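only geometry, no sequence info:
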């Protein structure tokens, strides 16, 4: 039965990745947060020795930073040509930090959803 649950988790993660990629034009830029929360719920990050936030931050930073570097060089350096007073490397690092923080917080929130639902609730009775 454990093998079937692993297949189900893998399938759900793949679907969670494919849906936003296919519908990127319909969603606003911040909609990846919803899918990052879903990934945080499905993937058990408690088995790793680093925190869920750090996993999400590193992942989000690399995706946003490297994605912007790719598009910057694909368009011949003209992607950030309107920003003459801010160096390009600051824009790239800034976008990586913003994406990393948002993804880190999203995966942390997703991991806490199951942790909170699986922990016993405390009942306080008044006399």
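Done, it's in. From a predicted model like this one, the values you see are computed outputs, not experimental measurements. Numbers count the residues shown, from 1 in each chain.

okay, CA-based contacts and neighbour counts for the rest of this
Fine.

Could you pull out the helices in the protein for me?
For the chain, the helices defined by DSSP state H cover 2-22, 32-42, 52-74, 88-118.

now these in JSON lines, with mean neighbour count?
As requested, the helices of the chain are exported to JSON lines (neighbours: other C-alpha atoms under 10 Å):
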{"stretch": "helix 2-22", "mean neighbour count": "12"}
{"stretch": "helix 32-42", "mean neighbour count": "21"}
{"stretch": "helix 52-74", "mean neighbour count": "18"}
{"stretch": "helix 88-118", "mean neighbour count": "19"}
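
next up, a second structure to put side by side with the first:
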């Protein structure tokens, strides 16, 4: 009976050590910004930037067609700036219509729906008189 008791204590001790090890070596998630809907931290995942609040369901997909069609790589820097300022200046945005690139601002348009929308504002150069 004493051997069983000793074995049980050893198993419990080792199980706690595994939990502690897992906790110590757990990777910290980098906060990209704050969610525009609930102000919770937004993290980078493999395929998206997502709100840490599971009830919120806010996410911006890295492979969003808006960015892919314009040949923009949706980087963490772009995501961070969109969350902070609701717009980000992007260079070399591709246009299928003209087959050329241009510079403009990508604007975050969050309607609160399942998907987030974006649009582009082009800064027009003012003519000097």
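That came through fine. For clarity, every value in this text was computed on a predicted model and none was experimentally measured.

Need the TM-score from the superposition.
Put the two chains on top of each other and the TM-score (TM-score structural alignment, normalised by the length of the first structure) is 0.24; 50 aligned residues with a C-alpha RMSD of 4.7 Å.

Leaving out sequence neighbours, find the closest residue to residue 106 of the second structure.
Closest residue in space to residue 106 of the second structure, ignoring its immediate chain neighbours: residue 120 at 4.7 Å, by C-alpha to C-alpha, 6 or more residues apart in numbering.

from memory that neighbour sits against residue 103, does it?
No. Counting by C-alpha atoms under 8 Å, residue 120 of the second structure stays clear of residue 103, with 9.6 Å between them.

If you count contacts, what does the helix or strand harbouring residue 43 of the second structure end up packed against?
Per DSSP states H and E, residue 43 of the second structure falls inside strand 41-44. When contacts are defined as 3 or more C-alpha pairs under 8 Å, 6 or more residues apart in numbering; DSSP states H and E, strand 41-44 of the second structure sits against strand 31-34, strand 48-51.

buried stuff in that strand?
Within strand 41-44 of the second structure, the residues that qualify as buried are 41, 42, 43, 44, counting by 16 or more other C-alpha atoms under 10 Å.

for stretch 11-23 of the second structure, same thing?
Across stretch 11-23 of the second structure, burial judged by 16+ other C-alpha under 10 Å covers no residue at all.

Looking at the buried residues of strand 41-44 of the second structure, which is nearest residue 20 of the second structure?
Using C-alpha to C-alpha, the shortest approach to residue 20 of the second structure within the buried residues of strand 41-44 of the second structure belongs to residue 43, at 23.9 Å.

Tell me which residues are up against the helix or strand where residue 9 of the second structure lies.
Assigned by DSSP H and E, residue 9 of the second structure belongs to helix 2-24. Outside helix 2-24 of the second structure, no residue is within contact range by C-alpha atoms under 8 Å, 6 or more residues apart in numbering.

From residue 61 of the first structure, how far out is residue 54 of the first structure?
Distance of residue 54 of the first structure to residue 61 of the first structure, given as C-alpha to C-alpha, to the nearest Å: 10 Å.

How about residue 53 of the first structure?
On the measure of C-alpha to C-alpha, residue 53 of the first structure and residue 61 of the first structure end up 12 Å apart.

helix or strand for residue 78 of the second structure, which one?
Residue 78 of the second structure belongs to helix 76-85, assigned by DSSP H and E.
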